[in-house]
Each structure stands twice: as structure tokens, then as C-alpha cells.
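Trainee: For reference, the sequence and a predicted model appear below.
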Amino acid sequence: MTTRTLYLLCSAAPPVFDVAHVIEDAQRRGWDVCLGLTPTAAEWLEESLDGLAALTGHPVRSRYKRPGQPDVWPPADAVLVAPATMNTLNSWALGVTGNWLVGFVAEAIGKGVPLTAMPCVNSAYAQHPQFLPSLEILRGAGVRVLVGPGGFEPNAPGEKRPYPWEAALDAVE
């Protein structure tokens, strides 16, 4: 059996605190998981980073490597960007690569890596005039964006509801 590699790339939104369970679910589905985080998500999970690296068997990445350094992860068969904040989605759509995660997925479009993104924004953010155009830009570039029925549906500000991680993992299958 050939091992499939999933890059799970997470922004700083509350569902990131469930990432260990998501990794375990992906591993049960046959994925070798590599975890990448935005700098803020890495800060939020700082006390768990060593455990997450042990769980995946790979270093957790949140920063660019230095030129000439070898890549520490196997090549991706699929990439899941979730939870994807408005900042991550807009930066990605606009090509603003101020952090490693956004830089990686921006380049992955040009490399033809299969990309899936699932937002995590509340309904107030979803009304911002840049949000929908960013989703359309990403879709136009070949990114599968999971928003609406069967994916993430924006909730009211402050409303807590389960994040549809299973739908995201189903989509990368």
C-alpha cells in the first residue's frame, strides 16, 4: 500500500484546538499527516507542539526554512487548509505571502497540488466585501472551497457550534 501524505494547514481559529483529534482521524483514514500552522496558531498551541510532532512523526512547521535547508516533509498528495481564517483566505487569494502557510499554498496553486480550504469565519466577517471575491479567486485557481451546505456555514458572532472537520477530511479523499 502506498502512503498518502496530507498537509493539514491551520489558521488561528478555535477549531485549531481540536487538531490532535483531526490528525488521528486522518491517520485512521490512511493519511501520513504533516501539520503546518500560522504563526498565531503555533503560539496558541505552543505547549502542544512537541506532542503534535510526535503524533504526526514530522516537525510542526510555522516558518519559512532558510534557503538551502532540506525540506523536512514528504511531498503532499493533498493539502487541507482548515480552519482558514478571513486573514488567511484573503492573503492567499491576493498573493500576500507574509507567513509560511500562505506562501506555501500560494505556490502550491502553481505546482498543481490538490488544495481544499474550509473557512472559519463568523457571519459578520462573511459580509466583508473582500470575503466572497477571495473565495471566488481561490475557486478560479482550482482550490476546492468548502463553504455553505456540506461545508462550513458562518455562524453568528460569538455563537459556538461544532466545526465540520469530518466534511473537510471527506473532501480531501
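Mentor: That came through, no problem. Numbering: from 1, shown residues only.
Trainee: contacts and neighbour counts: CA atoms only from here.
Mentor: Will do.
Trainee: List the contacts of the closest residue to residue 77 other than its chain neighbours.
Mentor: Excluding the flanking residues, the one nearest residue 77 by Cα to Cα, 6 or more residues apart in numbering is residue 5, at 5.2 Å. With contacts defined as Cα atoms under 8 Å, 6 or more residues apart in numbering, residue 5 is in contact with 31, 32, 33, 34, 74, 75, 76, 77, 78.
Trainee: Below is an additional structure, to be compared with the one above:
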Amino acid sequence: MTSTKTLYLLCSAAPPVFDVAHVIEDAQSRGWDVCLGLTPTAAHWLRVSLDGLAALTGHPVRWQYKLPGEPDVWPAADALLLAPATFNSLNAWALGLTDRFAIGVAAEAIGKGTPVVTMPCTNAALAAHPQFDQSLATLRGAGVTVLYGENGFVPGPAGVDAPPHFPWQLALDAVDATTRGPNGQ
């Protein structure tokens, strides 16, 4: 597939990550060249699918930083989507804690001026922690489009393994909107 737009799709370890192949296919149908980055736990969860996901995207799936001097194996990003974004990932990102590849790439994208969208995936108990609202405010203040609450992901109760619905379409629509010109093209 030939594309002029590159999307970095970065995923944390939350149950919606198991739908990532369908999300990649949807993004590709929208004209995106997708590069998939994962947190280490998400990579562990998807370990049996990593080769297939690399074949689907045409790029290596990354979850670790490259060594100094090694070439970058991904093209430059035109947009970045971090979803599902766990409580831990969002807080680390907002605090600038970049020991994990996916979080470091997301943090750097802000400084590069790359359009960034995120959709949290957490439960209501974790979302009630005071740091969570502070982290969302920090990311919004840095220009990140945060899809949470009424116009995004609505958390469910603690103790439920998977949310009943994760609005991937809304996330991809938001990514598309970040790269449209003033006349909607």
C-alpha cells in the first residue's frame, strides 16, 4: 500500500490491545501507513502475533529503544495515537517518565509538534486517583487531544477485565481530523 501519511499507533497493555490488527486494517483503509509500538507488557500479551502484526504493517513492531548508532526503522510520523492508554502509561507520559519506548516516543512527539491523540482505558477506581486528572490536564495543556469522558472512553467499574466497548473508531476519526487541511481535505 502506498501512503503519504504515517501513523504511529502506540498501545499499552489493556484488553482493547487484542483488537489492534483490526485497528491497523481500519487505519490502513483510511490511507495511513501504520507503525506499531507497544509497552513491554502489551508486547508480552501479543507475543504470538508480533510477526503477523509486523507483516500487516510492513514495519517492525517495536517495544524497546534502538541502540545508539542504529538506524531508525520507522518513517517519520505525521500523527500519533496512544490507545489504549492505561492509568500507568498516561501518568508516566504526563510526568515525562520515558523509560518505556512507547511513552518516550509519545513524549517526544509533543516536542516535535506531531499531532497526538490519546484515549485512556482505565476503570473508575483508578480514574478517581487525583494524579489521573492532573495528568490529563497536563497532556491537554501540551496540545494532546485526549478522548476521555463524554467524548471518548468512559471508564467502567473496578474489577471488570475488559471494557464493554472501546471506541477505536472515535480515536481514528480524531487522528484523521488532526491532519485534515482547513477545507477538510
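Mentor: Received the coordinates, thanks. Keep in mind that what you see is a predicted model, and the values were worked out from it rather than measured.
Trainee: quick one: the helices in the first structure?
Mentor: For the first structure, applying DSSP state H gives helices covering 19-28, 39-44, 49-56, 86-94, 100-111, 123-126, 131-140, 165-172.
Trainee: and the third one with helix 19-28, angle?
Mentor: Looking back up the chat, that one is helix 49-56 of the first structure. Angle, helix 49-56 of the first structure to helix 19-28, by axes from the mean of the first three to the mean of the last three Cα atoms, to 10 degrees: 10 degrees.
Trainee: average distance between helix 49-56 of the first structure and the second structure?
Mentor: Comparison of helix 49-56 of the first structure with the second structure after fitting gives an average deviation of 0.2 Å (mean Cα distance after the TM-score superposition for the first structure).
Trainee: got the contact list for that helix?
Mentor: Residues contacting helix 49-56 of the first structure (Cα under 8 Å, 6+ apart): 20, 23, 32, 33, 34, 35, 42, 59, 60.
Trainee: Can you report how many residues lie near the residue lying closest to the first one once chain neighbours are set aside?
Mentor: Once its chain neighbours are removed from consideration, residue 20 of the first structure has its nearest residue in residue 52; the separation is 6.7 Å (Cα to Cα, 6+ apart). Counted with other Cα atoms under 10 Å, residues neighbouring residue 52 of the first structure total 19.
Trainee: Likewise for residue 139 of the second structure?
Mentor: Residue 139 of the second structure: 23 neighbours (other Cα under 10 Å).
Trainee: just checking, it touches residue 94?
Mentor: Yes - assessed by Cα atoms under 8 Å, residue 139 of the second structure is found in contact with residue 94 at 5.9 Å.
Trainee: okay, and the common contacts of these two?
Mentor: Contacts common to residue 139 of the second structure and residue 94, judged by Cα under 8 Å, 6+ apart, are absent.
Trainee: Nearest the geometric middle of the second structure, what residue?
Mentor: In the second structure, the C-alpha nearest the mean C-alpha coordinate belongs to residue 82, at 1.5 Å (Cα atoms, centre = their mean).
Trainee: What distance do you get for it to residue 67 of the second structure?
Mentor: 23 Å (Cα to Cα, to the nearest Å).
Trainee: do residue 9 of the second structure as well
Mentor: Distance from residue 9 of the second structure to residue 67 of the second structure, by Cα to Cα: 21 Å.
Trainee: The two: which has the busier surroundings?
Mentor: residue 9 (25 against 8).
Trainee: Contacts only, for the more buried one.
Mentor: So, once contact is read as Cα under 8 Å, 6+ apart, residue 9 of the second structure ends up touching 34, 35, 36, 37, 80, 81, 82, 83.
Trainee: hmm, back to that, please identify the most buried of the helices of the first structure.
Mentor: helix 86-94 (a mean of 20; mean count of other Cα atoms under 10 Å).
Trainee: quick check: angle from that one to helix 100-111?
Mentor: 30 degrees.
Trainee: Residues touching helix 86-94 of the first structure, excluding its own?
Mentor: 11, 97, 102-103, 105-106, 119-121, 125, 130-131, 134-135, 137-138.
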